[in-house]
Every structure is written in C-alpha cells, then in structure tokens.
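# Quick one: sequence plus predicted model below, questions after.
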Amino acid sequence: MTNRENRLTTSWGAPVGDNQNSMTAGSRGPTLIQDVHLLEKLAHFNRERVPERVVHAKGAGAHGYFEVTNDLTKYTKAKFLSEVGKRTPTFVRFSTVAGELGSSDTVRDPRGFAVKFYTEDGNYDLVGNNTPVFFIRDAIKFPDFIHTQKRDPQTHLKNPNAVWDFWSLSPESLHQVTILMSDRGIPATFRHMHGFGSHSFKWTNAEGESVWVKYHFKTDQGIKNLDVNLAAKLAGENPDYHTEDLFNAIKNGDCPSWTLYVQIMPLEEADTYRFDPFDVTKVWSQKDYPLIEVGRMVLNRNPENYFAEVEQATFSPGTLVPGIDVSPDKMLQGRLFAYHDAHRYRVGTNHQMLPINRPRNEVENYQRDGAMRFDNNGGGSVYYEPNSYGGPTESPADKPAAYSVSGEAASVSYDHNDHYTQAGDLYRLMSKEERERLVANIISAMKPVEKDEIKLRQIGHFYKADPEYGTKVAEGLGLQVPADVVKS
C-alpha cells in the first residue's frame, strides 16, 4: 500500500495515479490533451531554466558567517560591524565573468566575488571581483566591452580581434589587462584568491561623519594560481574543477576563510589625491592608506540545492544598509541600476522574496503584486504612503550622509588620464619569471589578432607603461614598437 505521506502529487497538490504512462486514445491512439499532468510536466520542464546571467553566468556558492575582529565604529554605524565578536550570516558566490553557464572554470578571466551579509538592518551586498581594478571606468562602455568578450555574431566563436581592438582603443584597461594576463589570471581555486569591492564606497558613523573606503578580502589559504598548460588540461578534463573543489573542501571540513581589510580616505583628500580615487581602473596606494583589519569571513555550509541558492541568488552594489553608501564612481553608479534591473528580468520582480535573497529582518513597504508574489501580498494592510492608518514610515536618522557635488551637467570624462603609471608599477613589481610568463601569455593571446594596426596600438600602451614591457611583447609578435611611441 502506498504511504500517503510520500505520495507523488501534481504542482497543485493532487495525487498522481500514473507517472509512467501518458493518457492516450487506446494503446496506440494519439495523446489526449486532457492529460493535464503530462501537460504540466512538459510545460514546467520547458521553463526550468531561467535566463542565465549576461555576465558571471558560471559560478559556485556557499553559506558562512562574518565575524568582526576590530572596532571600526568611529568610521561606520553599520550595525553588523558594531562590536568585536559579532557574527553575521553570509552567502558568497564566486564566478567567471565572460563564459556561458557551461563554460570551464579554469579559463583566463576575472573571477566574481559577491558577498551577501544578512544583517539586522537588511541585506548588504558587496559585489566585486578577485581584482582591485576593472577594464573600464564608465558604465556607458560596459555593454560594448562585454560584447567583445562574448561570441562573434557571425562565427559564434570568441573573437580576439574584438577583444584587443577594444582594449587598444581603451587605454584605461591596461592595468586590469596586466593583472588578467599575469599569473593571477587563472586562480588555482576559488579558495586561493583575494576578493575586492573594487569601487570606492562611503562609510558614515553615528555622528554623521563620513570617509571613503575600499574593501579587500585577503584569502587565509594563501594565493595560488594555475599554470596555463594545467589550466587548459583541466578545462577539457574537468571544466567544473573550481566548483568541485569548493564543494568538497567544505564537505570535508576544510572551510575556507578570508580576512577583510579596508583602506580609509578622509573625504577632503579625494580632491587632492594624485589619482582620482573614484576611478575603478586605479588603486589607492597602501603606503598612503594602509590596510585596516575589519573581520573574518568563513564559509562552512554548502547549498542544499544549487538552483534555489546559487542560481537564484541576486546581488547588487545598490543593496545597502545605514552606515554604508556609494561614491561618485561612474562605473559603480551605472551598476546601481543595471544589477537590480538584471535580476528583475532574469529571476523576477519579486526576486528579493526568494529564501536565498530574503532579509532576515521583516520587510515593510508598500510594494505590491508582480509575477510570482508568493506571500500574502500585504494582506489587507494599507498600500500607500503617506497614510493615516499607521503603516511603516521613513526614519530620517537613516538617510545617507550628504557629500558635495559641483559642475555642469554634461557628458565628460574623468579629469585624470594617466593610464600607464600603475600598470608600469605593477609590471616592475613582478619577478623576472613573472614578467616572462605575463609577456608569453599576452603574445599567445594576441597572435590570432588579424590586424597589425591593433597589435601595434596595444604594444604602444605596454611600452608607455614600461619600455621593456612593450619591447618584449613586440619582439614576441615579430613587430617593432611604433617610432612615434618611442620618441614620446
């Protein structure tokens, strides 16, 4: 006799009498449209895959906690950072950037590093990469940049011509290109890489005093990277290598951890610093603004269901809590819209209500309806504001602190256009062997480029960062550094 507590049911809860045979007109007759169980199964199957992320499609995630180890309340009133020893639940998603959902984990690509803190003041998302900088610094260029990383519309192949053409015409990319083509372009595992907020953010304390801040998650496992030949071998033999490594490490009790540090810059120094502190293609020197420890993040629990937790997890740098706010970084400003909008398209307008995204504190607002609204939709409560019926109201104490802005409304670039100093400094910091591998990786990546014009333009950027850098790439490609670049 069937156990009534373990009966197979339809999606509307009715018991299923036969799940092996569809309903037909006789043993050979056509299938009947009245077989609603069959229709529901097929219709649901057709819709089991939500659209993959446009970027960061392939990823892995885990649950954990963040524990404060240093009192920084003089800088921020964020409650989850309010006392040493305080723990906040977290969910972290690691990812590659350009590849599709089924791509390999071990390709040369930046890695996404997204952290969701489930705080008592709502969720806080820190959505960055394993690099402290990015390829571009204005969100208006982002769709074009990502197009170059995706497949050619005619051949449906990756297109090195587009990649290097865009980079050579966007010299601000040089710093990130140098990191990407270095040893750190292929991390050994998700556990053996740093994470960064990348952008500049603003912290405000209980007295309303603000500072600019940058985030650095330093891996406690140490940095490890993959040799290019081993990475290529793994890409063919085990394309899910990083996903498997993270899951098995946590399963076996080898729980990875990162120590979070911040750099703090007084507001007024942003106007005089030698690089624009809001330009995401640049770093702040740690000699100028030393790292200050904040706390430690540990990942200790694997997802129970990949789709429900990793695939449906939604992150946005606009998911903020009191005490933490944004900066005028142009790339960040664009992400504030684009990320939430991507989630509304991909997962649904009520994506924040899904268990993996839902805040641990009670949500009280006047948003109603929308596809897949699966709670009581506010019941019979008041549904507008202001109102006279005692609904939730604003709390002025939680308004973000103001900062001064000035200027004309116009499409303008950043004032600072030195794209070479930091890339050159990074090159010179590398050992001889690291520089040789960097150059070899670049040569290998640029050889398929069809136009010498593109190669020479990019060589010029390398040369301006460091003459040896450009010369060695040129020699490897059988070219010479352009004479006008050498003279300049």
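Here it is on my side, so go on.

# going forward, measure contacts and count neighbours with C-alpha atoms only.
OK.

# and the residue sitting furthest away from the middle of the chain, how far is that from L32?
The outermost residue of the chain, judged against the average C-alpha position, is G26 (55.0 Å), by Cα atoms, centre = their mean. Distance, G26 to L32, by Cα to Cα, to the nearest Å: 10 Å.

# Identify the residues contacting M193.
For M193, the contacting residues are N130, P187, K218, T219, G222, I223, K224, by Cα atoms under 8 Å, 6 or more residues apart in numbering.

# could you flag which of those are buried?
Burial by neighbour count, 16 or more other Cα atoms under 10 Å: within the contacts of M193 this picks out N130, P187, K218, T219, I223, K224.

# putting a second one here so we can go through both:
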Amino acid sequence: MSKELYANSKDDAVYSTSFGVPFPHHPYSAQRAGPTGPLLLQDTYLIDALAHFDRERIPERVVHAKGGGAHGYFEVTDDLSDITYAEPFQKAGYKCPVTVRFSTVGGERGSADSARDPRGFSIKHRTDWGNWDMVANNTPIFFIRDPIKFPHFIHTQKRDPQTNLGAGPDASHFWNYLTQNPESLHQITYMFGDRGTPDGWRHMNGYSGHTFKFISKEGKITYTQFHYITDQGVKNLSAEKAGELAGANPDSSQQDLFEAIDNGDYPSWTVYVQTMTPEQAEKFRYSILDLTKVWSHKEFPLRKVGKFVLNKNADNYFEEIEQVAFSPSNLPNGLEASADPVLQSRLFSYPDTHRHRLGPNFNQLPVNQPRTFQKGSGCPFLAGNFQRDGNMAINNQGNRPNYLSTIRPIQSVSVPDEDFKSTHNYTGVVTKKMEDESLSVQTEEAKKHDEKIWEGASYIYVSGIQDIDAEQPRALYEKVYDDAAKARFIENVVGHASSIKQPGLKEQVAKYFGQINDDLGQKVAKGLGVSY
C-alpha cells in the first residue's frame, strides 16, 4: 500500500450492494431459515457477492502476462516538425499524460520479474489528437522476422502439452526451436548477456524494434525507430541474483517501481529517434523491415525528442494496469506503420487479443479511453464514430446516428490541420468524378517513393537464412562484450541449455553459437559436455 493510504485511513464510502443500496447488516452476515437453518435463495446480497467473485478473473495475456506499471507524462523537448506533421511532435513543450506497463514476455502472471526474458515496454500517450501507443521491448531486436513464427516460438515458452511442466526441467522445446531458426541468434546473444536480467524496470532502456514511417507535410517519408534511454542508468542482475529473487521476491521489479514513485523518486526516460531516408534505406546493408537487425548509431545517430516521467502509482492495479490495452495500430496521423511483416501482424493481433480479454468496447474503459472522446478535455475536437452497443458499452455516443447520415452529419477533417476547425462531411452520393480525383491524388503521392506492399499476384513467403544474419550477433559478442561478459554469457547459455533432454540437441546448440565463431561454439560444447 502507498504511504498516502496509510496516512489517510478514513473511508467516506457507505457499505452498499452492487446496485447502490446501503446494506444495513454486518458484511459477513447471510440470510438463513433460523440460526442453524439452510441459506435462503432470497439473499440476493450473498448471491450477488458470490456470483461476482466467480467472475473476477479475466483471461491473462497470452504473452506479457506478468507485469506492472504506473502513470506519468510525456513531454516534447525537441520538435520533429521538419520530418512529420504528427501533431504531438510539432512544438517543444507539448505535454500529455501517459500510462506505462512493463512486463516479461513468456511467463505466466505469477512468474518472476527477474526471469531471463525480454521485457515488454509499452507506453500509452493520451495526446490531444487521440491515443498513440508505443508497444516496445527492452531489446532493440527480436527472435523472429516472419510473423507466423510468433505462436510457434511462444509455445516453446509455455507448459509442455503432456507433462504440464515449464521449461525449467527440460529446455528442449526452447532450444529445438532456436536451432531451427537461427535468425534468432542476435536476440539470444543479447538476452543471454548481462542485459537479459535487468535490475528492475527503472534501470532498462526501451526500443521500438520495428521501423515506422514519419510523413511530412509535403508527403515525404522518413523511416524511424524509437529509443527510450533510462535516466537512472542501466543496471543488471547477475544470474545468481536473478535466481535468488525469483524465489525470494518474484515481484521485485513491481515493488521497486511502486516504492520509488511512492517515495517521490520519479523514474524518467529520454526519448530519441533514429531516422533514415528512403534513399538510405535502399542502400542499407540490411532490410529496414528485419526485426532481427539494428541500425548503426554511427551511421544513423540518435535524435532527441523528449522524455517521459512516471510520477503516479495506480490507485487500483486491476482497473488501471491489468485492463490497460496497448495496440501498435494506435498511431497519430503523420506516423505510420512500415511494411515490416511482424509489425503488420501485430496491428491485428493486439486489438484482437484485447477484444478477447476485455470485450469489444475495451477502448471505452477509463484507462484506455482517448481524451478526444471526453467532453471538456481541452482537445481541439470531440471524437465520434459509428461503433455502437456490444458488451459493456460505457459511452454509446448518445443520440448521434449510428451510420453516415444527412439527418445529423458527422464532421470530418483533412490532415494535416493545425486547429481542426476546417471541417466538411462526406454525406451524399459518391460520384465517379470524386472517385477519379481521389485516385489521381493517391497515384501522385505514390510516385514520391515507390513503396508497394502489394503488387500483382500474392506470394507465399518465408525468409531464408544468410551469412549476414550472423554479422550483428558476432559484432555484439566479439566487439561489445569484454572477456568477463563473454564468460558470463557462456555460463548463462550452458546453465540454461544443460537441462535439455532431447538426444543430440546439445550438439546442435553448440553449432548454433558456432555461427558467431568456432571458439564460442567449442566453449559452449565443452560446457554442455558434448563434442563440437
């Protein structure tokens, strides 16, 4: 509990039923047919309490189930108006509220915060122009670049279908997948290094990983990736300490964040972007759509944008953190998704899982509701649309027609628009002339940079492994890790892979790391007690 709660123990609420009527009896009481008689069906108070209790749990996230977060603000310190018309980046000094959630990826909701695993790093920006969600990780790369592989890989993190055991007693599923999909080598080299077990959420960076597109007022594309650099400094746990915390305090990161904010020690992160022109992208050694690759900071230096600060703990974890729903599809005008296939798949997958977990109206929950839907929010316009009804419709938009109507036409705006006052409506018949004009404008825009996602016949495509896929993990191991870090890396790999029970797989693990260099492969083989 927070210090404020302990300091202010008076509760002004009157104990009542779920339908708001004061309950005049002891909260523990129940209606019975005499002091020792059976319970009465007419005791709606008891039945309501038990029925609600039976439904308190919602499905946990299929990934990122274990996590925590807080509220704060994002502030622009350096505008990006030269490369995007996205409203939040137009002027230094702009500030908006945020909710941030950190998490592990593969574990269940009761798993340990200190597990060796990537960390989710998601930020919901409630801007004056709608929600912008950055659904990032604490690693700049990921295990996959083909979206269909995601459920395959995540299944290796879950319980065995027969034994119902996790990966601890037998890591065969995990390493069996990795050795068949060596594009994962970069992420594994990162994750089994020191940064694989960060010392709490406050001491780790965040990265978009995916490439996005900034669109300028002139329609020019600039490719971008986002970086969130901790102002607290990066700190990591040793493998021994991480294991110790997993048993002694599996909620260590949540506790650390909550207590820091409660004590007024507000964590912050400085926000940067890396940018690349389409011409640079075409000459870049790697595909900018490959989630297993990073961009050189020397070639594409970081550009400062702003910072975000977490200064308020949630008053109710379930309402404000468990129900928060981040979607990479939530983007402001002027910031778009690239053709990165994993990002494209997440544009669907994240909102879809929220509809499953929280219902079709998850965006109407207070923690998710865009400020633009709230009257008196100070936003330059009031949002409206034609979505209606469904479970838990909290804001059903009153008597506004639920279709594109000439009776009470909803207004539209064109972007970019500085004040959103130049409105028009799209009611009436769409003529052939209007169709031709729209196609003409879009054709001219497409000529500015040929970026066709779909052309001609469809392709059944899966990426193949190339020699260059080992270049970046090799550079990470050979040039970034010092001798002590290399030794810890090998120890971490051997410690995890030693539980493999599948015959011959340990040899494959050694060959997997041999793609970085033979010396590493031999050392892993020696640690696992197999030949190389």
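Right, received. Where do you want to start? None of the values given here were measured: they were computed from a predicted structure.

# Look at the most centrally placed residue in the first structure and give its secondary structure.
With distances taken as Cα atoms, centre = their mean, G112 lies nearest the centre of the first structure, 3.9 Å away. Recorded secondary structure, G112 of the first structure: strand (DSSP: H, G, I helix; E, B strand; the rest coil).

# Equivalent analysis for the one 5 residues further on, please.
Here F117 of the first structure is recorded as strand under three-state DSSP.

# Excluding chain neighbours, what is closest to it?
Once flanking residues are discounted, F117 of the first structure sits nearest to T90: 4.6 Å by Cα to Cα, 6 or more residues apart in numbering.

# still on that earlier bit, what's the closest non-adjacent residue to the residue nearest to the centre of the first structure?
Spatial nearest neighbour of G112 of the first structure, excluding adjacent residues (Cα to Cα, 6+ apart): N129 at 4.3 Å.

# Look at Y65 of the first structure and tell me its secondary structure.
strand.

# was I right about it contacting G295?
No: applying Cα atoms under 8 Å as the test, Y65 of the first structure and G295 come out as separate, 10.4 Å apart.

# secondary structure class for the aligned residue in the second structure for R457 of the first structure?
By TM-score structural alignment, R457 of the first structure lines up with Q508 in the second structure. Classification of Q508 of the second structure by three-state DSSP places it in helix.

# Now Q508 of the second structure. Nearest residue, chain neighbours left out?
Closest residue in space to Q508 of the second structure, ignoring its immediate chain neighbours: T179 at 6.5 Å, by Cα to Cα, 6+ apart.

# What is the aligned counterpart of that neighbour in the first structure?
In the first structure, T179 of the second structure lands on S168 (TM-score structural alignment).

# mind listing what that match touches?
Contacts of S168 of the first structure by Cα under 8 Å, 6+ apart are I454, K455, R457, Q458, H461.

# cool, and H25 of the second structure?
Not one residue lies near H25 of the second structure by Cα under 8 Å, 6+ apart.

# can you tell me the helix or strand for it?
Of the helices and strands defined by DSSP states H and E, none includes H25 of the second structure.

# now it: how far from G37 of the second structure?
19 Å.

# what's the answer for A325 of the second structure, then?
Between A325 of the second structure and G37 of the second structure the computed distance is 47 Å (Cα to Cα).

# neighbour-wise, which of those two wins?
Per other Cα atoms under 10 Å, whichever of A325 of the second structure and G37 has more neighbours is A325, with 24 against 9.

# The second structure: matching residues for the longest helix anywhere in the first structure?
The longest helix of the first structure (DSSP state H) is helix 330-346. Using TM-score structural alignment, helix 330-346 of the first structure lines up with residues 341-357 of the second structure.

# How about stretch 253-269 of the first structure?
Mapped onto the second structure using TM-score structural alignment, stretch 253-269 of the first structure covers residues 264-280.

# do stretch 28-48 of the first structure as well
Under TM-score structural alignment, the counterpart of stretch 28-48 of the first structure in the second structure spans residues 36-56.

# What are the buried residues along that stretch?
Quick answer for stretch 36-56 of the second structure (16+ other Cα under 10 Å): Y45, L46.

# Which residues outside that stretch are in contact with it?
Contact with stretch 36-56 of the second structure is made by T17, S18, A30, Q31, R32, A33, as judged by Cα under 8 Å, 6+ apart.

# do that again at 7 Å, thanks
Defining contact as Cα atoms under 7 Å, 6 or more residues apart in numbering, one finds that stretch 36-56 of the second structure is touched by T17, A30, Q31, R32, A33.

# Spatially, which two of these are the most separated?
Within the contacts of stretch 36-56 of the second structure, two members stand farthest from each other by Cα to Cα: T17 and A33, at 21.6 Å.

# Which of the two has more residues huddled nearby?
T17 (14 against 9).

# Make sure the more buried one is actually in contact with P27.
No: judged on Cα atoms under 7 Å, T17 of the second structure makes no contact with P27 at a distance of 10.1 Å.

# give me every residue that touches F89 of the second structure.
V76, D79, L80, S81.

# Please flag which of those residues sit within helices.
Among those, DSSP H puts none in helices.

# Return the mean post-superposition distance for stretch 455-465 of the first structure against the second structure.
Superposing on the second structure and averaging over aligned pairs (mean Cα distance after the TM-score superposition for the first structure), stretch 455-465 of the first structure comes out at 1.8 Å.

# Map H156 of the first structure across to the second structure for me.
Per TM-score structural alignment, the equivalent position to H156 of the first structure in the second structure is N164.

# how near is its match to T104 of the second structure?
Counting by Cα to Cα, the gap from N164 of the second structure to T104 of the second structure is 20 Å.

# repeat for A30 of the second structure
For A30 of the second structure, the distance to T104 of the second structure - Cα to Cα - is 42 Å.
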